[in-house]
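quick one: sequence plus predicted model below, questions after.
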Amino acid sequence: MPDRNIVSWNTMIIWYSRGNLIQIALKSFICMPGKDVFSYTAMITGLCMVSCVSDAWRLFIEMPDHNAASWAAIISGYQQNGLAAETLNLFKEMLAANVEPNCYSFTTVLSASAELALLSVSKQLYLQLLKRGYEQNSHIGNSVLSTFMKCGSLEDAKCVFESLHNRNIVSWNCMITGYAQQGDGLRAIMTFHQMQKCRISPDRISFLGVLMGCCHHGLVREGEEYFQSMTNDYGIFPGCEHYACLTDLFARAGLLKKAHKVVMEMPFKPTPVFWRSILNGCRIWKCPELGVYAANQLSRFEPSESWTSPFVRDSGKLNDLPFLRTLKKEPETRKQMGCSWVEIQGRTYLFTSRDETHLETYEIYEMNDLLIYESLGNFRVRNYELTYYEE
């Protein structure tokens, strides 16, 4: 080129970054004259795309000036690399620097808040965007819906949904899948039909949500009809996730042969989630033969997981099977401990079953004992064991 201006340099940096040629993009950035805010922002975005977050932060600090776009780039980069807590801290720093956040910043921090399940922070962010007039932005509105749903606040999500003037397919899908994931399958199905009445055609995600709702409530016939309606009425071919819902629906209802038939005849290779669903159904409905087969298939994917323990414990007949006796003797099998969390005054507390690691363990169990006593109408609690710290 006879003349290279700032636009041509920035264009090369952007496309080298998007092509995963970050080293060439960095060399171009160093060599280019007259770097502007857009140049720095493009390079920061490229570094974050290849998970060089620390380098992106150093470059952000070196910038002569920060605007809303550059802040949005670094905030989005942290969130895309799984640093949700740091994302929220950066957003606070941006507000402290008197920089007006744009819609991209809001959608990013809402996603971070949802990932951490911080309901109080999500409500504060919602108030912030209301003050700035973003409430009718469909992209931000959908992010708020998804955030409230992931935080378990169904009523807040419903209020936001009803206040939206421009509801698109993403808005409806947020409500359908959110209700289904929170275990309220009936409301998911009702929302699905309400969407159809509004003349909005469902897509793959819509059907996934309604299938999950049927699965939670054991609506086998309805689930089969929705699954068939995807192709017959809307020309949507089911994906692996739709087959997984159908398999789980049959397995939970005790239709284990139909669940196994779905797995064998679907146009995808079964993943561990399919065999896990069948294995769980066999444990519930006491079907040791198919259970052993599913356990054998699952062991090929997850040989180090202790997935056989509850199956063996809950099905007495299975203790006599040589295959499971061999698996129980495996020294390397272990089950990952599950945990729950609760948010109190902006701080998240993790806890496990019979957890005694908290500094106020005695008071927590004492209050828990009192709540159970009152909930049972002052009846004596039998077979309930608590472990307290001795003072």
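Good, I have the coordinates.

from now on I want contacts and neighbour counts done on CA atoms only, so please keep to that.
Will do.

and the spatially closest residue to residue 35 that is not a sequence neighbour, how many residues sit next to it?
Distance criterion C-alpha to C-alpha, 6 or more residues apart in numbering; nearest residue to residue 35, sequence neighbours excluded, is residue 6 at 7.3 Å. Applying other C-alpha atoms under 10 Å, we find 14 other residues in the vicinity of residue 6.

ok, now residue 121?
Neighbour number of residue 121 under other C-alpha under 10 Å is 19.

in this structure the residue nearest to residue 35 contacts residue 34, no?
Yes - Residue 6 is within contact range of residue 34, at 7.1 Å (criterion: C-alpha atoms under 8 Å).

ok so, going back, identify the residues contacting the residue nearest to residue 35.
33-35 (C-alpha atoms under 8 Å, 6 or more residues apart in numbering).

scan those residues and report the most crowded one.
Going by other C-alpha under 10 Å, residue 35 tops the contacts of residue 6 with 16 neighbours.

stretch 90-104: which residues count as buried?
Residues of stretch 90-104 classed as buried by neighbour count (16 or more other C-alpha atoms under 10 Å): 90-91, 94, 101, 103-104.

swap in stretch 134-142?
Counting neighbours by 16+ other C-alpha under 10 Å, stretch 134-142 gives 134-136, 138-142 as buried.

nearest to residue 74, of these?
residue 140 (18.7 Å; C-alpha to C-alpha).

same list (the buried residues of stretch 134-142) but as JSON lines, adding secondary structure and distance to residue 111.
Below are the buried residues of stretch 134-142 laid out as JSON lines (DSSP: H, G, I helix; E, B strand; the rest coil; distance: C-alpha to C-alpha, whole Å):
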{"residue": "134", "secondary structure": "coil", "distance to residue 111": "16"}
{"residue": "135", "secondary structure": "coil", "distance to residue 111": "16"}
{"residue": "136", "secondary structure": "coil", "distance to residue 111": "18"}
{"residue": "138", "secondary structure": "helix", "distance to residue 111": "15"}
{"residue": "139", "secondary structure": "helix", "distance to residue 111": "12"}
{"residue": "140", "secondary structure": "helix", "distance to residue 111": "10"}
{"residue": "141", "secondary structure": "helix", "distance to residue 111": "12"}
{"residue": "142", "secondary structure": "helix", "distance to residue 111": "11"}
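
what's the most distant pair in those?
Greatest spacing in those, by C-alpha to C-alpha: 134 and 142 (11.6 Å).

which parts of this structure are strands?
In the chain, the strands defined using DSSP state E lie at 340-344, 347-351.

re earlier: tell me which two of the buried residues of stretch 90-104 sit farthest apart.
Across the buried residues of stretch 90-104 (C-alpha to C-alpha), the longest gap, 15.4 Å, separates 90 and 103.

try it against this one:
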Amino acid sequence: SVLTACGRVADLELGQWISEHIEANGLKGNPTLVTSLVDMYAKCGHVDTARSLFDQMPQRDVVAWSAMISGYSQASRCREALALFHEMQKVNVEPNEITMVSVLSSCSVLGALETGKWVHSFIKKKRMKLTVTLGTALVDFYAKCGSIDSSVEVFKGMPLKNVLSWTVLIQGLASNGQGKSALEFFYLMRKKNIEPNDVTFIGVLCACSHAGLVDEGWVFFVSMNRDFGIEPRIEHYGCMVDILSRAGLIEEAYQFIKNMPIKPNAVVWRTLLASCRVHKNVEIGEESLNHILRLEPTHSGDYILLSNIYASVGRWEDALRVRSQMKEKGIKKTPGCSVIELDGVIHEFFAEDNVHPHLEEIYNATENMMKRIKLAGYVPNIAEARLDA
């Protein structure tokens, strides 16, 4: 339909015009049309408008529920996506493949392993066909939640796989520290005559980075264009910087950036800056920050990285100077956040949080844990923490 097309190309103006036409002609009682409107608004980023229409529907079938859940998921409002999925369960609407893919995507973002496992069990229980799309969503979910063995198991059990399926597994293995296994699957993929794409090579280069395979990284980087006609994008150049700098080749990484045929972005320079902290390279760290500040002058993490580089080599005055610059410019440190799932409920924790409903119990548990860690002989490195005191 036209509304579906509007959603796909995010043409909100035309979609709104059609919405007004539907209302003017008294067609708002048509559930198919309203569902299409929900889908269109959600895909155009107007999730609250979509939800308002969804709530007004007297009857909602699986298509309507799936459109709304998918809208929340695509807008990164994953907690709301899962909450709506639980509502859907309460009213006994049977989910379909689209529902499951959206729910698994939200579980991946939140790290909601138990909820995702329940979805997988439901798929098995209902004997839903493990299509390429659904199977790939499961592979991605397990990998992003750190259950890489389950990810591989699902992948191996998929009757059909496409380049996206292989790419998701390769990226999952790489991000879970199994770079060599990721490359083994890449070689297997090639044996099966499946052509890699540009995203596949991001996964392959990440695998080389995590496994410390510098020479192999160069080979793959050159092979992209030479053997597959894939022009490297900024992400591929960023991966090469990561490969070199992680291996301690800071100067080589710096020269690689300087010789790039495309303009490096802040992410590329930030990758180098992070490695400068690990390898205590002050000079290139300073140079990296200067380039970053020209591109993104208000990112607090970059100042903190350089400050920590100074602290790691004992240059306390410079470390404090960088922190002072942050205050002068009104740049505040973004608080750290962690997420955990317990009994199907997602809990979020922020650094220096003083409004959490279980604040006292959390701090008591933390204090007790620190005492036990010290008794076990652990001595924390508080050099950088002094700057936040």
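In hand now; what should we look at? Source: prediction; values computed, not measured.

need the contact list for residue 161 of the second structure.
Here residue 161 of the second structure is in contact with residue 132 (criterion: C-alpha under 8 Å, 6+ apart).

aligned to it, what sits in the first structure?
Counting by TM-score structural alignment, residue 161 of the second structure corresponds to residue 167 in the first structure.

returning to that earlier point: would TSV of the buried residues of stretch 134-142 of the first structure with distance to residue 124 of the first structure be doable?
TSV is the format used below for these (distance: C-alpha to C-alpha, whole Å):
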residue	distance to residue 124 of the first structure
134	14
135	13
136	17
138	19
139	18
140	14
141	15
142	16
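
out of the residues you listed, who's nearest residue 22 of the first structure?
Ranked by distance to residue 22 of the first structure (C-alpha to C-alpha), these are led by residue 139 at 29.7 Å.

now for that closest one: which residues touch it?
residue 107.

which residue in the second structure aligns with it?
Checking with TM-score structural alignment, residue 139 of the first structure has residue 133 as its match.

and the helices in the stretch 1-150 of the first structure?
Residue ranges of the helices in the stretch 1-150 of the first structure, as given by DSSP state H, counting those that start in this stretch, are 6-18, 22-31, 37-49, 53-62, 68-80, 84-96, 103-116, 119-131, 138-150.

surely residue 110 of the second structure is in contact with residue 339?
Yes - contact criterion C-alpha under 8 Å: residue 110 of the second structure and residue 339 qualify, at 7.1 Å.

now the buried residues of stretch 90-104 of the first structure in JSON lines, with distance to residue 296 of the first structure?
Shown next, in JSON lines, are these (distance: C-alpha to C-alpha, whole Å):
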{"residue": "90", "distance to residue 296 of the first structure": "48"}
{"residue": "91", "distance to residue 296 of the first structure": "48"}
{"residue": "94", "distance to residue 296 of the first structure": "53"}
{"residue": "101", "distance to residue 296 of the first structure": "53"}
{"residue": "103", "distance to residue 296 of the first structure": "49"}
{"residue": "104", "distance to residue 296 of the first structure": "47"}
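
my guess is residue 381 of the first structure meets residue 373, correct?
Yes - counting by C-alpha under 8 Å, residue 381 of the first structure touches residue 373, with 6.9 Å between them.

of those two, which one has the most company?
Neighbours of residue 381 of the first structure and residue 373, each counted by other C-alpha under 10 Å, are more numerous for residue 373; the result is 14 against 11.

the more buried one reaches residue 367, doesn't it?
No - look at residue 373 of the first structure against residue 367 with C-alpha under 8 Å: they stay out of range, at 9.7 Å.

give the buried residues for stretch 233-241 of the first structure.
236, 238.

let me fix that, I meant to ask about stretch 257-264 of the second structure.
So for stretch 257-264 of the second structure, counting by 16+ other C-alpha under 10 Å, buried means 257, 264.

what does stretch 335-343 of the second structure give?
In stretch 335-343 of the second structure, no residue is buried by neighbour count (16+ other C-alpha under 10 Å).

which bit of the first structure covers it?
Against the first structure, stretch 335-343 of the second structure falls on residues 337-345 (TM-score structural alignment).

what comes into contact with the matching stretch?
In this structure, residues lying in contact with stretch 337-345 of the first structure by C-alpha under 8 Å, 6+ apart are 118-120, 348-353.

not counting sequence-adjacent ones, nearest residue to the spatially most central residue of the second structure?
A centroid search over the second structure (C-alpha atoms, centre = their mean) returns residue 109, at 6.4 Å, as the residue closest to the centre. Once flanking residues are discounted, residue 109 of the second structure sits nearest to residue 78: 7.2 Å by C-alpha to C-alpha, 6+ apart.

what's near enough to touch the one you found?
72, 106-107, 109-110.

ok, the contacts of residue 6 of the first structure vs residue 358 of the first structure, which is closest?
When the contacts of residue 6 of the first structure are compared against residue 358 of the first structure (criterion: C-alpha to C-alpha), the nearest one is residue 35, at 51.8 Å.

quick one: distance of the top helix by length along the second structure to the chain centre.
Ordering each helix of the second structure by length in residues (DSSP state H) puts helix 359-375 first. A distance of 30 Å separates the centroid of the chain from that of helix 359-375 of the second structure, by C-alpha atoms, centre = their mean, to the nearest Å.

which elements pack onto it?
The contact analysis (3 or more C-alpha pairs under 8 Å, 6 or more residues apart in numbering; DSSP states H and E) places helix 359-375 of the second structure against no helix or strand.

give me the number of residues near the aligned partner of residue 310 of the first structure in the second structure?
Aligning on TM-score structural alignment places residue 310 of the first structure opposite residue 308 in the second structure. Close neighbours of residue 308 of the second structure, defined as other C-alpha under 10 Å, add up to 26.
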